[in-house]
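1. My questions concern the predicted model and sequence given below.
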Amino acid sequence: MLWRPRGDNWGALRLTTTGRRSGRPRSVIIGYFEDGPNLVSLAMNGWGEAEPAWWLNLQAHPDAEVDLRDGRRPVRGRAATGDERSRLWTRWSELDKNLDAYALRRPSETAVVVLTPRAGAPDAARDD
């Protein structure tokens, strides 16, 4: 089930990436929030050590598609860095009060993933 973020709750979207080895479509449901036209998620694998396959796929093939409650749109994935990463991490911390404690379980920094609209994508900020 997919839902939009509301207030202090994140939403859920279906991300379809291209498999880095198979070249075939791979889909996963991930949490997100909106940052202007961008969708923001965390590259986590149950807070385990390994990077999630969807993030590895996005790094190899950044163009992907997301299914949201209001339809499908093409996106391009990238890792947030510097001040942008700090700002977006802070926003996730507001949505999940245990975020920093969970992140400490991982041996490396958790990537903050930004999914930016590609040309021809509808406006991500519209209401239901």
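-> Yep, that arrived.
2. C-alpha only now, for contacts and for neighbours.
-> Will do.
3. Any buried residues in the lengthiest strand in the chain, and which?
-> What stands out as the longest strand in the chain, according to DSSP state E, is strand 25-35. For strand 25-35, burial by neighbour count (16 or more other C-alpha atoms under 10 Å) applies to R26, S27, I30, G31, Y32, F33, E34.
4. Go ahead and flag the most central residue of the protein.
-> S41 (2.7 Å; C-alpha atoms, centre = their mean).
5. check which helix or strand covers that one.
-> Taking DSSP states H and E as the criterion, S41 maps to strand 38-42.
6. So which residues make contact with the helix or strand that comes right after that strand?
-> Next along the chain after strand 38-42, taking DSSP H and E as the criterion, comes helix 53-60. By C-alpha atoms under 8 Å, 6 or more residues apart in numbering, the residues outside helix 53-60 that reach it are T17, T18, G19, R20, R26, S27, V28, A43, A64, G77, R78.
7. what about whichever helix or strand comes after helix 53-60, distance to the chain center?
-> Counting by DSSP H and E, the next helix or strand C-terminal to helix 53-60 is strand 63-68. Distance of strand 63-68 from its chain centroid, counting by C-alpha atoms, centre = their mean, to the nearest Å, is 10 Å.
8. try it against this one:
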Amino acid sequence: MLYGKEHVRRYRETGGAEGHDWNGTTTLLLTTKGRKSGEPYTTPLIYQPHGDDFVVVASKGGDPSHPDWYKNLAADPEVEVQVRSDRFKARARTATDEERPELWRLMTATWPDYDEYTKKTDRKIPVVVLEPQR
């Protein structure tokens, strides 16, 4: 099973032929700029399309703190996304309270464990909308 840096490497090398379809769902690659280092960091994330946008969840498996990639995009919302072989710039934003219920349902339909993760943490797990800037 692909995970972490190996997942990113194989996804990039194969244009997503390896790594896009993962554990019965789909993943994209999200590249953020490190909020302290300024270095690029790429993370494979489960996603779903929503209109022209892409939706991801900052769950970190229900950890009490937000994942680093989320902290990075909160500091700089200009990100790069790769979906299969398509790479593009995007602006990341946290879903509004109005959008969140619909987007949460979309994401739990593809990865039901998100509901379990909410039981492990007191934080409100962010739903993130990636808006392509083409």
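-> Thanks, I have it. Since this is a predicted model, take the numbers as computed values, not measurements.
9. TM-score for this pair?
-> Scored against TM-score structural alignment, normalised by the length of structure 1, the superposed chains reach a TM-score of 0.83; 116 aligned residues with a C-alpha RMSD of 1.7 Å.
10. And the nearest residue to the residue nearest to the centre of structure 1 once chain neighbours are set aside, how far from R24 of structure 1?
-> In this structure, S41 of structure 1 finds its nearest non-sequential neighbour in Y32, 4.6 Å apart by C-alpha to C-alpha, 6 or more residues apart in numbering. Y32 of structure 1 sits 24 Å away from R24 of structure 1, going by C-alpha to C-alpha, to the nearest Å.
11. Can you name the two of the buried residues of strand 25-35 of structure 1 that sit furthest apart?
-> R26 and E34 (22.5 Å; C-alpha to C-alpha).
12. re the thing from before, buried subset of the contacts of helix 53-60 of structure 1?
-> T17, T18, G19, R20, R26, S27, A43, A64, G77, R78.
13. What does the fourth one correspond to in structure 2?
-> Read it as R20 of structure 1. When structure 2 is aligned by TM-score structural alignment, R20 of structure 1 is paired with R35.
14. Now that match: closest residue in space that isn't a chain neighbour?
-> That would be N72: by C-alpha to C-alpha, 6+ apart, it lies 5.1 Å from R35 of structure 2.
15. Let me know how buried the one you found is, in neighbour terms.
-> Burial measure for N72 of structure 2: 21 neighbouring residues, criterion other C-alpha atoms under 10 Å.
16. one step back: pretty sure the residue nearest to S41 of structure 1 sits against A12.
-> Yes. Under the criterion of C-alpha atoms under 8 Å, Y32 of structure 1 makes contact with A12 at 6.0 Å.
17. anything in contact with each of these two?
-> Here Y32 of structure 1 and A12 have P5 as joint contacts, going by C-alpha under 8 Å, 6+ apart.
18. what does the longest helix anywhere in structure 1 correspond to over in structure 2?
-> If you go by DSSP state H, structure 1 has its longest helix at helix 82-95. Alignment of helix 82-95 of structure 1 against structure 2: residues 97-110, by TM-score structural alignment.
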